[in-house]
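Colleague: Sharing a sequence plus its predicted fold:
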Amino acid sequence: MLRMLSLLIVLLTICSFTKPSSFYDNPEQDPLPPGPDSAEELHKKWDHEWSFSGISTFAHLKHVKCLSDRDTPFDIGIIGAPFDTAVTYRPGARFGPRAIRAASARQTSFRGFNPRRGLNPFAAQYTILDCGDIPITPFDNALAVQQMSEAFLELGSRSPALIHSRNPKPKLLTLGGDHSIALPALRALNKIYGGPVAVLHFDAHQDTWHPGKYPSAWHSAQSDFTHGSMFWIASNEGLIINGSSVHAGLRSRLTGWDDYDDDDRQGFIRISSDDIDDMGTSGIIATILERIGTELPTYLSLDIDVIDPGLAPGTGTPEAGGWTSREVIRILRGLESLNVVGADIVEVAPAYDGTGEQTALAAAQVGYEILTSWVGRGTAEMERAEAMGGSERGRDEL
């Protein structure tokens, strides 16, 4: 017994110094020193990211600081507006762009096919860039509005990489930020398109309130600008087409019936959160299309609080009784025929979100749906132009 034990110890000692069998035993699989790979080979080998890796950009899109780089054209730009000093309740939306980008990580070009539309917006012929963030001051709201207005005008006035519609300008999807960022966006669009635009506004709140509805004995011109008064300001500046705009998902408390009077004068119709029970998503889609049509240049502004706070808690002014993310996405999918020339997703405040990033994930999905609709509409216009006898002639007739 003692001899057998000694033999076993010897065998174990010998095995411990023996190289184990592995794939390295095959010389054809040994790691080789870097070779003179071509640029194409390097791209194939290394220009790939898993959903959990890489620098955080929206859907792993190429990042270009578009505001300081005029040499890289784009058709659709994702631009962050990290601004939240016009809120009336909980701050924190300045971190919204970062949270939405992080939540979009599972969106990749190699698995971005949208079966409801039959296309992959990230693999289409359009150039989509993550343009980074506008460097907005947190100390002076008047200066912040000026910065945002100039940034939106700078980017929105450029020529796109591919002229693809009757409005040969790039489109911007803005990640907010509180909802007040819609005002500088509308000011820029007014200059770009030479007049007012329609507004499709998803929100629990009207945001057409007279600034005086926020009572204070202290007043300044700058205090009139809030995330609840920006559409009132925009309407008074003639930036919104009166009679062709829509609120969708409303359910907040009011100061009185005169809030609706103000809203009526600004030319909005109101679809309440409760209306979905009677109209269904298809009825809401039909109402919006009937109101706006498919020709008017339209700004789509989506406050994430249109979704019920049980599903999207990470926002500054939550209101119970909202729509589900599925309902909002279903409605958006039915509105591709709208002529949306710009869009925003606002009021994501990640400090109040759950550990599962529910709110940011919903916002990222909304962004994906907007991109899909833009690419889908643009592709349909190009196909129609080709069918009408050539892109140039067809484009003139579109």
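Modeller: Cool, got the structure.
Colleague: all contacts plus neighbour counts: C-alpha atoms, from now on.
Modeller: Will do.
Colleague: what's the neighbour count on Ser53?
Modeller: With neighbours defined by other C-alpha atoms under 10 Å, the count for Ser53 comes to 10.
Colleague: Ok, Ile163 next?
Modeller: Neighbourhood size, Ile163 [other C-alpha under 10 Å]: 18.
Colleague: Quickly note the distance from it to Gly376.
Modeller: 15 Å (C-alpha to C-alpha, to the nearest Å).
Colleague: so where do the helices sit in the stretch 51-200 of the chain?
Modeller: Assigned by DSSP state H, counting those that start in this stretch, the helices in the stretch 51-200 of the chain fall at 96-103, 141-156, 182-193.
Colleague: distance between the second one and the chain's centre?
Modeller: Distance, stretch centre to chain centre, for helix 141-156: 18 Å (C-alpha atoms, centre = their mean, to the nearest Å).
Colleague: Please apply the same query to the shortest one.
Modeller: Counting by C-alpha atoms, centre = their mean, helix 96-103 is centred 10 Å from the centre of its parent chain.
Colleague: Got another one to weigh against that:
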Amino acid sequence: MMLKAFLLCACGAIAAAHSSHEQEPIEGPHKSLWYNTLPGDGGTQADSVFSGISTFGRITYHPCLSKEDVDYDIAFIGAPFDTGTSYRPGARFGPSGIRQGSRRLNLYGGYNVPLDANPFNSWAKIIDCGDIPVTSYDNAYALKQIEEGHHYILSRPPHTDSKQPGPSKKGKTLPRVITLGGDHTITLPLLRSMNREYGPITVIHFDSHLDTWRPKVFGGSPSHQASINHGTYFYHASEEGLLANDTNIHAGIRTTLSGLSDYENDGYCGFEIVEAREIDTIGMDGIIKKIKDRVGLDRPVYLSLDIDTLDPAFAPATGTPETGGWSTRELRTIIRGLEGVNLVAADIVEVAPAYDTNAEHTTMAAADTLYEIMTLMVKKGPLSKMVDDGQVEEL
């Protein structure tokens, strides 16, 4: 009932990935519109990638928030919120922009060559659940809507191994949820939702900024709600006990600071830091090793990716751009290097399409990065496998 109230009041396995590389053709919307012109032709004609309604990677859309009987293994959900940003607004259009940028992911069948897997043709049922309805007039209410909408998607039984034990704190197997933001404030309600099912969780945070600033340092805090924004949400997450201390890590950091005390506070929140410039000394392999050594391969991990991890040359359409970042190729390689990490959920944030080029550089980069994350999840197999392998015994 709580979820319905918030939504109604809104303002307006692995086997398939490895044993066969054969692709299924994308079928079209209406058989009678297909005309056989050559002997032996048959089937239906699919929409072109430039036509049709946009979903992530042109996967099937289901209204999950209004249908309790829809199941899935991986669900995409949008959180169109940007009233917690300190510089450029516009990330409320991020979910639609990322979906637009993802149209070509399935053009040639969706097979991920470097990871040797096809996330679109595997054991996993993957769907797009649309967007959580979010008010733009009341931040406190909007964050509650995001938490409840995400939890409603997260907490139902998955399509695969729904009756098998899993790594949640109740011992259940749950679906994975990938959230399309939205400014980075949305990670706080998402972590609150995750905490309800997993308890304190380990976070991999790709960003150019720390986002652990104390509210009195970042923008002041004339009210409690003003203290919650896209630069302070990890501070609040730490204060609320949502983070697994001493296993979290930032990657891609290169922002200016108010002083070295910002690093000290970051340590209190349980984070280690990988600077963007370290790629020049330890390389991509060194960065991958630091991340995996920090988070381990046994515990549930949440991945939060700010698109400003990329240099503005590759992703200009973001809320707070910082020069000196990684290239799209470097970021995708680093993410692929996280194979083996138990990613149970993820988000991508701060995509503001209004600042993009007409070639959609940023939205395509965001979509392609999520494609790598989705592939990692598929390759890892159902979350029940974590228990089958004797992992996450502490839960």
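Modeller: Cool, the structure landed. Fair warning: this is a prediction, and the values are worked out from it, not measured in the lab.
Colleague: And the TM-score between these chains?
Modeller: After superposition, the two chains reach a TM-score (TM-score structural alignment, normalised by the length of structure 2) of 0.84; 346 aligned residues with a C-alpha RMSD of 2.0 Å.
Colleague: Highest mean neighbour count out of the helices of the stretch 51-200 of structure 1?
Modeller: helix 96-103 (a mean of 26; mean count of other C-alpha atoms under 10 Å).
Colleague: so that one corresponds to what in structure 2?
Modeller: Per TM-score structural alignment, the counterpart of helix 96-103 of structure 1 in structure 2 is residues 94-101.
Colleague: now stretch 12-28 of structure 1
Modeller: By TM-score structural alignment, stretch 12-28 of structure 1 lines up with nothing in structure 2.
Colleague: ditto for stretch 260-276 of structure 1
Modeller: Counting by TM-score structural alignment, stretch 260-276 of structure 1 sits on residues 263-279 of structure 2.
Colleague: The helix ranked longest in structure 2 vs structure 1, average offset?
Modeller: Longest helix of structure 2, by residue count under DSSP state H: helix 361-380. In the superposition with structure 1, the average deviation recorded for helix 361-380 of structure 2 is 0.5 Å (mean C-alpha distance after the TM-score superposition for structure 1).
Colleague: which residues are in contact with that helix?
Modeller: Residues from elsewhere that reach helix 361-380 of structure 2, judged by C-alpha atoms under 8 Å, 6 or more residues apart in numbering: 13-14, 17, 56, 97-102, 105, 112, 115, 117-119, 122-124, 307, 314-317, 328, 331-332, 335-336, 338-340, 342-344, 348, 351, 353, 356.
Colleague: one more time with 6 Å, if that's ok
Modeller: With C-alpha atoms under 6 Å, 6 or more residues apart in numbering as the test, helix 361-380 of structure 2 has contacts from 14, 97-98, 101-102, 119, 315, 317, 332, 339.
Colleague: How far off centre is it?
Modeller: With C-alpha atoms, centre = their mean as the basis, helix 361-380 of structure 2 stands 9 Å off its chain's centre.
Colleague: Go through it and flag the buried ones.
Modeller: 361-380 (16 or more other C-alpha atoms under 10 Å).
Colleague: After that helix, which helix or strand is next?
Modeller: helix 384-388 (DSSP states H and E).
Colleague: quick one: buried residues of that next one?
Modeller: Counting neighbours by 16+ other C-alpha under 10 Å, helix 384-388 of structure 2 gives 384-387 as buried.
Colleague: Could you save those residues as JSON lines and add columns showing distance to Thr256 of structure 2?
Modeller: Putting the buried residues of helix 384-388 of structure 2 into JSON lines (distance: C-alpha to C-alpha, whole Å) gives the following:
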{"residue": "Ser384", "distance to Thr256 of structure 2": "42"}
{"residue": "Lys385", "distance to Thr256 of structure 2": "42"}
{"residue": "Met386", "distance to Thr256 of structure 2": "39"}
{"residue": "Val387", "distance to Thr256 of structure 2": "42"}
